[in-house]
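Colleague: Here is my input; please provide its structure:
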Amino acid sequence: MADYTDIRLAVRDGVAELTLDRPAALNALTLDMAAELEDAVARVSTDLAVRAVLLTGAGRAFCSGADLRGDAGGGATDVGESLERFFNPLLETLFAMPKPLVVAVNGPAAGAGFSLALAGDVILAGRSACFIQAFTKVGLVPDLGSTWLLPRQIGRGRAMALMMLGDRLSAERALDWGMIYGVEEDDALPAAARALAARLAAGPTRAYAMLRRAVRDGLEGGLADALARERADQREAGFTQDFAEGARAFLDRRAPVFTGA
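Modeller: As a prediction, the model looks like this:
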């Protein structure tokens, strides 16, 4: 694995743990950080030793959004060009990754950090975490997929209010609205997120990859498209060793041992 400056990458027991590592700046996203993160995601996507990915932040924040003091905003560059060259490819790489993604929101997730958190398949948050669509507070529009993801997560009315007003959304309310999977006490969040990622790493990873793709396609298409995708994926999954093992384990009344084959 490559060495990085603004993120950390560690692989343990089938889980790649990606940590945003600019704690003094509340893990604000720079162009370099986005490029490093995209590179790391691409690497773990093809690493056979990695069966699940966990994304979190160092220090007291998950991610405070784009770094307006650096090269990601503040008029220093064309913000649209920055999205096209760095941030949008990152989001596409995250969604194309064939590994399940757990996001542990360990503090504020604001602006692009909010959007980044939404990319998780399973999102856990610490009790003191919060989510803020901060874009309009600086005269920008939501990006990094927020306008596509957030209305689908919580409905148009709630999403529009959050995006326009920039109000703080608590972890508890995010859970109540169905935006995240669970809330943990702050000191228990890292262990809970690692345990969840380990659970996914022990699962049928080929099926997870197809599931991720099917859900994305389903969000974009209609019922007929979803049914066709399900048929194709189920046919492929039915020929895997994981399915054979799962069926045997069910009949034997034991826990299955999945290998991703």
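Colleague: hey, let's count contacts and neighbours off CA atoms from now on
Modeller: OK.
Colleague: how about the strands in the protein?
Modeller: Using DSSP state E, the strands of the chain run over 7-12, 15-20, 52-57, 101-105, 108-110, 122-126, 130-132, 168-170, 182-184.
Colleague: Save those as CSV, and put in mean neighbour count and distance to residue 157 too.
Modeller: CSV is the format used below for the strands of the chain (neighbours: other Cα atoms under 10 Å; distance: least, Cα to Cα, whole Å):
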stretch, mean neighbour count, distance to residue 157
strand 7-12, 16, 35
strand 15-20, 24, 31
strand 52-57, 26, 28
strand 101-105, 27, 24
strand 108-110, 28, 19
strand 122-126, 25, 22
strand 130-132, 25, 16
strand 168-170, 16, 14
strand 182-184, 21, 22
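Colleague: Can you say which of those is nearest to residue 222?
Modeller: Comparison of the strands of the chain against residue 222 by Cα to Cα identifies strand 122-126 as nearest, at 23.8 Å.
Colleague: who touches the closest one?
Modeller: The contact list for strand 122-126, computed with Cα atoms under 8 Å, 6 or more residues apart in numbering, reads 101-107, 117, 171, 180-189, 193.
Colleague: Kindly recompute the last result at 10 Å.
Modeller: Residues outside strand 122-126 that contact it (Cα atoms under 10 Å, 6 or more residues apart in numbering): 54-56, 62, 100-109, 117, 131, 170-172, 174-175, 179-190, 192-193, 196-197.
Colleague: Determine the angle, from 0 to 180 degrees, between it and strand 101-105.
Modeller: 20 degrees (axes from the mean of the first three to the mean of the last three Cα atoms, to 10 degrees).
Colleague: Now do the same contact list for residue 23.
Modeller: 6, 57-63.
Colleague: how close does residue 120 sit to residue 169?
Modeller: The gap separating residue 120 from residue 169 is 17 Å, by Cα to Cα, to the nearest Å.
Colleague: show me where the stretch 1-150 of the chain has helices.
Modeller: Using DSSP state H, counting those that start in this stretch, the helices of the stretch 1-150 of the chain run over 31-46, 79-82, 88-96, 112-118, 146-154.
Colleague: The structure of the following sequence is requested for comparison with the preceding one:
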Amino acid sequence: MTERTILLAIAGGVATVTLNRPDRLNSFTAAMHAELREALAEAREDASVRCLLLTGAGRGFCAGQDLSDRAVAPGAQGPDLGVSIETNYNPLVRSLRDLPMPVVCAVNGVAAGAGANLALACDIVLAARSASFIQAFCKIGLIPDSGGTWTLPRLVGHARAKGLAMLGEKLSAEQAEAWGMIWKVVDDERLMDEAGALARHLATQPTRGLALTKQALNAASTNDLNTQLDLERDLQREAGRTEDYREGVAAFVAKRAPNFEGR
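Modeller: Purely as a prediction, here's the structure:
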């Protein structure tokens, strides 16, 4: 029986999704995309899940697309890569951004190409000190995909985004943190402990409120101020009707720790 390329473990309110092709630095195939879609759907539909943690098996997070899965023979017509993007990568990025819970990413090694932009599509990114990020597309004549051309300029500015995209140079985890591209660098041996602790903490927080916060911050990238103010009004109205808001206020007044249930 073929080993699964995506591992899913659900415990303590956290769904841990592990990219599991360590011999290929967790590079994507069509079959791996299909398994990942199943895992994300299962996590989304499980009412006990209030945070998702994404990481990779072995010494790398994800090297992007497995080029051998769509190799081009000499003299043959090039494949329609737009089909792969539309079928696999775009739905994946949309799914992570739209997931109604926090998504934590633990980058345990190299994150290259689509693998780098997959990590950046998550809400909070922790990286091992030895990890690195590479926009490797330019090395094979392609453009950054998986949201890279949208995400990078917003995180690091246009000058740095163009340098990363056009030069394909390796960016260390520490430099990524200094540039504001990720949340935090962690010593290698502490990465999964810290990422797990963070995910478990988020799983005890007001999940619906965090999901609405995520929605508002994502929308702010393209909204003007007036549109964003209206969105804040509407989402705050929704948040104010949750059970977690009632519990938060009651706990504050009673000077006790809140017991959020994610409702």
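Colleague: Residue 237 of the first structure: which of the helices of the stretch 1-150 of the first structure is closest?
Modeller: Smallest distance to residue 237 of the first structure across those (Cα to Cα): 18.4 Å, for helix 88-96.
Colleague: Which residue numbers in the second structure does that closest one align to?
Modeller: Matched against the second structure by TM-score structural alignment, helix 88-96 of the first structure falls on residues 90-98.
Colleague: with the first structure superposed, average distance for that stretch?
Modeller: Its aligned residues in the first structure lie a mean 1.2 Å from stretch 90-98 of the second structure after superposition (mean Cα distance after the TM-score superposition for the first structure).
Colleague: Could I get the buried residue list for that stretch?
Modeller: 92-93, 95-97 (16 or more other Cα atoms under 10 Å).
Colleague: Let's have the residues you listed in CSV, adding distance to residue 19 of the second structure.
Modeller: Converted to CSV, the buried residues of stretch 90-98 of the second structure look like this (distance: Cα to Cα, whole Å):
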residue, distance to residue 19 of the second structure
92, 13
93, 15
95, 16
96, 15
97, 18
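Colleague: Now flag whichever of those residues is closest to residue 10 of the second structure.
Modeller: residue 96 (17.0 Å).
Colleague: Return the distance of the closest one relative to residue 48 of the second structure.
Modeller: Distance of residue 96 of the second structure to residue 48 of the second structure, given as Cα to Cα: 18 Å.
Colleague: cool, residue 26 of the second structure as well?
Modeller: 28 Å.
Colleague: likewise residue 240 of the second structure?
Modeller: For residue 240 of the second structure, the distance to residue 48 of the second structure equals 22 Å [Cα to Cα].
Colleague: Which one's more surrounded, these two?
Modeller: residue 48 (17 against 12; other Cα atoms under 10 Å).
Colleague: The nearest residue to that one once chain neighbours are set aside - how many residues pack around it?
Modeller: Counting by Cα to Cα, 6 or more residues apart in numbering, residue 48 of the second structure lies nearest to residue 13, which is 5.4 Å off, once chain neighbours are set aside. Per other Cα under 10 Å, the neighbour tally for residue 13 of the second structure reads 19.
Colleague: Tell me the spacing between residue 13 of the second structure and residue 100 of the second structure.
Modeller: Here residue 13 of the second structure is placed at a distance of 13 Å from residue 100 of the second structure (Cα to Cα).
Colleague: Any chance you could list residues touching both of those two?
Modeller: Counting by Cα under 10 Å, 6+ apart, the residues touching both residue 13 of the second structure and residue 100 are 50-52.
Colleague: quick one: which of the residues you listed is nearest to residue 235 of the second structure?
Modeller: residue 50 (18.9 Å).
Colleague: That closest one - how many residues pack around it?
Modeller: Residue 50 of the second structure: 30 surrounding residues under other Cα under 10 Å.
Colleague: What is the equivalent residue in the second structure for residue 235 of the first structure?
Modeller: So residue 235 of the first structure corresponds to residue 237, using TM-score structural alignment.
Colleague: err, residue 174 of the first structure, not the other one
Modeller: So residue 174 of the first structure corresponds to residue 176, using TM-score structural alignment.
Colleague: Make sure residue 67 of the first structure is actually in contact with residue 25.
Modeller: Yes - judged on Cα atoms under 10 Å, residue 67 of the first structure makes contact with residue 25 at a distance of 8.1 Å.
Colleague: When these two are compared, which one has more neighbours?
Modeller: Using other Cα under 10 Å as the criterion, residue 67 of the first structure and residue 25 rank with residue 67 on top: 19 against 15.
Colleague: contacting residues for that one?
Modeller: Contacts for residue 67 of the first structure (Cα under 10 Å, 6+ apart) come out as 25-31, 73-74, 112.
Colleague: Buried among those residues? Need that as a selection in PyMOL.
Modeller: Restricted to buried positions by 16+ other Cα under 10 Å, the PyMOL selection for those reads:
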select buried, resi 26+27+28+29+30+31+73+112
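Colleague: Distance to residue 247 of the first structure added to the contacts of residue 67 of the first structure, as CSV?
Modeller: As requested, the contacts of residue 67 of the first structure are exported to CSV (distance: Cα to Cα, whole Å):
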residue, distance to residue 247 of the first structure
25, 49
26, 47
27, 44
28, 46
29, 45
30, 47
31, 47
73, 53
74, 56
112, 42
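Colleague: out of the contacts of residue 67 of the first structure, who's nearest residue 85 of the first structure?
Modeller: residue 31 (8.9 Å).
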